[in-house]
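> I would like the atomic coordinates for the input below:
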Amino acid sequence: MKQSVLIIGSSNTDMVVKTEHFPKPGETVLGGTFLMNPGGKGANQAVAAARLDADVRFVAKTGNDIFGKQALEGFKKEGIDTRFMTESAGLASGVALITVNAQGQNEIVVASGANMDLHPADIADNAFENVTLALLQLEIPAETVRWALAKCAEKEIRAVLNPAPAMELGREFLNGLYLITPNETETELITGITVEGEETLQKAAQYLFDLGVQNVIITLGSKGIYLAGEGFTGIIPTPVVEAVDSTAAGDVFNGALLKALADGKTLEQASHFACRAAAISVTRMGAQSSAPYQHEIDSFFN
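Okay, the predicted model is just below:
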């Protein structure tokens, strides 16, 4: 049986260029393949969860333009509930400019547009009804994230915060949070602790526990994740694959994690599942287009 999950976040159109190496300041390099794909952290996570058969309710704001209309059409094709999406009267839909080098690494510049016009008044109260889990990121206004987390606490919805892009977060974001999923850079910005090994991972997790977070996952790229919570503490490795594009790996991880948790999996079980989904995603170009379906996870690792 499908479980309802709520994702509140951003929707962008990604414009991607592949090149051998990133340009230095003032340098022009000739790129290769150009791709234009639907993206945005919230949208990527919503699509990732939906492709794994989660019942996804997505809240976002787009502009009154072709990018916004294409995004909405795409969400509907993925089976995502878009009833609570809204349209900005004065701002364009979000756009991300992405460069991917020969090693599959990426550099991203985002023009947020309508994403930064998503305010608490835009989110209907019944968007939170019949929801088991909620997932948020930081590509929408901080005040909206704080308000939504407080609403989740009020309605006893387990809230997951993917604190990306990196920013400093106070206790008002973290106290009572079910789960936080920063990467190494985000962890250092939030905690002030440079992640250099398991000892520093433990210290960073304890810092977050002291601020009221119940469970911590620190993503470590190709090295896997560090999980602290619900009876398990340690590193969970990710499958070894040949990376082509890491653009949405973190988003696929978070969407898959949400799906597995909604299915009643433990955090440890959900983390193994999400690492597999993320590993598949880096073998493909694009953001949402890289998110695997359930049958692909089964076949890829068998």
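
> only C-alpha atoms from now on, for both contacts and neighbour counts.
Fine.

> let's verify the spatially most central residue of the chain: helix, strand, or coil?
Residue closest to the average C-alpha location in the chain (C-alpha atoms, centre = their mean): Asp251, at 3.3 Å. The three-state label given to Asp251 by DSSP: H, G, I helix; E, B strand; the rest coil is helix.

> tell me where the stretch 151-300 of the chain has strands.
Using DSSP state E, counting those that start in this stretch, the strands of the stretch 151-300 of the chain run over residues 158-161, 179-180, 215-219, 225-229, 232-236.

> CSV for the ones you listed, including distance to Gly68?
Listed next are these as CSV, based on distance: least, C-alpha to C-alpha, whole Å:
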stretch, distance to Gly68
strand 158-161, 25
strand 179-180, 29
strand 215-219, 30
strand 225-229, 34
strand 232-236, 37
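
> which one, of those strands, ends up nearest to Asp245?
Evaluated with C-alpha to C-alpha, those place strand 215-219 nearest to Asp245, the distance being 16.7 Å.

> helices or strands next to that closest one in the packing?
Packing partners of strand 215-219 (3 or more C-alpha pairs under 8 Å, 6 or more residues apart in numbering; DSSP states H and E): strand 179-180, helix 184-191, helix 198-210, strand 225-229.

> now mean neighbour count and distance to Ser290 too, for those, in CSV please.
Shown next, in CSV, are the helices and strands packed on strand 215-219 (neighbours: other C-alpha atoms under 10 Å; distance: least, C-alpha to C-alpha, whole Å):
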stretch, mean neighbour count, distance to Ser290
strand 179-180, 22, 23
helix 184-191, 19, 23
helix 198-210, 18, 29
strand 225-229, 22, 20
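
> now show me the structure for the sequence below, then we'll compare the two:
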Amino acid sequence: MVLVPGANHTLSVEDITKQEALFDSCDILLTQLEVPLSVVEKAVELAYSKGKTVILNPAPAQVLSPKLLKMVHYLTPNEHELATISREKVESIDDAIQASHQVISLGVEHVITTLGAKGSIHVTQDSHDLVHSEPMQPVDTTGAGDAYNAGLATGLLTGLSVLDTMHLATKVSRKVIMKEGAQPSIPTMEEI
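Reported below is the predicted structural model:
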């Protein structure tokens, strides 16, 4: 997969500020790092200041400031992204738990790390839960992380527990990896 920023990198802080009213009518901000970091920081700041739930998928991987992380309710890295943010190696589930605690110490409430075929793990200051993924032969993994995050946001919006939300997100991403192409493989809720 190749990222060609193009129009994404023309998005500005002013563009976000001009649309501030949209933050009043949302419940969750789901964002990632494919736009300038200053834009992500402004969007997170606006959502957080208005009491909205903030989900940050830190892709592509980069070091993030403690100021930004303190405003994130759910950080959803993969293993590589978690290693970058925590500055710790992540080669096992125990490593993921330890690195998640490092990130939580910076202010994030929930770290949900996707572990590929091993599933995903939810870590808070006081607990951790692993959601296993069923063995399968993927057709195309492009978009699986994005689909997982969409499932996560959907589950949270509908009032599911975090664990049930992770199961939903896993089902969504499993549907995506069983079809060719990032866009055509995105399922509807009826398909889930």
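
> could you dump the helices and strands packed on strand 215-219 of the first structure to CSV with distance to Ala142 of the first structure?
Below are those laid out as CSV (distance: least, C-alpha to C-alpha, whole Å):
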stretch, distance to Ala142 of the first structure
strand 179-180, 16
helix 184-191, 14
helix 198-210, 19
strand 225-229, 26
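
> quick one: the residue mapped onto Ile236 of the first structure from the second structure from Thr170 of the second structure, how far?
Under the alignment (TM-score structural alignment), Ile236 of the first structure pairs with Val131 in the second structure. Val131 of the second structure is 8 Å from Thr170 of the second structure, where distance means C-alpha to C-alpha, to the nearest Å.

> overlap of the contact sets of those two?
Shared contacts of Val131 of the second structure and Thr170 (C-alpha atoms under 8 Å, 6 or more residues apart in numbering): Gly119.

> the more surrounded of those two?
When Val131 of the second structure and Thr170 are compared for neighbours, Thr170 comes out ahead with 26 against 17, by other C-alpha atoms under 10 Å.

> distance of the more buried one from Ile192 of the second structure?
Separation of Thr170 of the second structure from Ile192 of the second structure (C-alpha to C-alpha): 10 Å.

> and what of Lys70 of the second structure?
Lys70 of the second structure is 33 Å from Ile192 of the second structure, by C-alpha to C-alpha.

> swap in Ser49 of the second structure?
34 Å.

> equivalent analysis for Ala99 of the second structure, please.
Taking C-alpha to C-alpha, one finds Ala99 of the second structure at 31 Å from Ile192 of the second structure.

> what residue in the second structure is paired with His272 of the first structure?
In the second structure, His272 of the first structure lands on His167 (TM-score structural alignment).

> neighbours of its match, just the number please.
Using other C-alpha under 10 Å: His167 of the second structure sits among 20 other residues.

> pretty sure it is touching Val131, no?
Yes: counting by C-alpha atoms under 8 Å, His167 of the second structure touches Val131, with 6.9 Å between them.

> thinking again about what came up before, what about the strands of the stretch 151-300 of the first structure, which gets the closest to Gly192 of the first structure?
Closest among the strands of the stretch 151-300 of the first structure, using C-alpha to C-alpha: strand 215-219, at 14.2 Å.

> quick one: the closest one to the second structure mean distance?
Its aligned residues in the second structure lie a mean 0.5 Å from strand 215-219 of the first structure after superposition (mean C-alpha distance after the TM-score superposition for the first structure).

> that strand maps to which residues in the second structure?
Going by TM-score structural alignment: strand 215-219 of the first structure matches residues 110-114.

> so what does the residue nearest to the centre of the first structure match up with in the second structure?
Asp251 of the first structure maps onto Asp146 in the second structure, by TM-score structural alignment.

> cool, and Glu186 of the first structure?
Match for Glu186 of the first structure (TM-score structural alignment): Glu81.

> can you tell me which residues contact that match?
58-62.

> can you rerun that using 7 Å?
Taking C-alpha atoms under 7 Å, 6 or more residues apart in numbering, we find Glu81 of the second structure in contact with 58-59, 61.

> before we move on, back to that, go through the strands of the stretch 151-300 of the first structure and name the closest to Ala48 of the first structure.
With C-alpha to C-alpha, the closest approach to Ala48 of the first structure among the strands of the stretch 151-300 of the first structure belongs to strand 158-161: 15.3 Å.

> who's more crowded, Lys70 and Ile192 of the second structure?
The neighbour comparison of Lys70 of the second structure against Ile192 (other C-alpha under 10 Å) goes to Lys70, with 16 against 12.

> tell me the counterpart of the more buried one in the first structure.
For Lys70 of the second structure, the residue aligned by TM-score structural alignment is Asn175.

> okay, its match and Ile218 of the first structure: tell me how far apart.
18 Å.

> ok, Ile98 of the first structure next?
From Ile98 of the first structure to Ile218 of the first structure the distance is 24 Å (C-alpha to C-alpha).

> now Thr132 of the first structure
Thr132 of the first structure is 23 Å from Ile218 of the first structure, by C-alpha to C-alpha.

> compare those two (neighbour count), which wins?
Remark: of Thr132 of the first structure and Ile218, Ile218 carries more neighbours, 23 against 19, as counted by other C-alpha under 10 Å.

> gap between stretch 68-75 of the first structure and the chain center?
18 Å (C-alpha atoms, centre = their mean, to the nearest Å).

> and that stretch, which stretch of the second structure?
Using TM-score structural alignment, stretch 68-75 of the first structure pairs with nothing in the second structure.

> how close does the closest residue to Ile8 of the first structure other than its chain neighbours sit to Leu133 of the first structure?
Leaving aside its chain neighbours, Ile8 of the first structure sits nearest to Val59 (4.7 Å; criterion: C-alpha to C-alpha, 6 or more residues apart in numbering). Per C-alpha to C-alpha, Val59 of the first structure is found 14 Å from Leu133 of the first structure.
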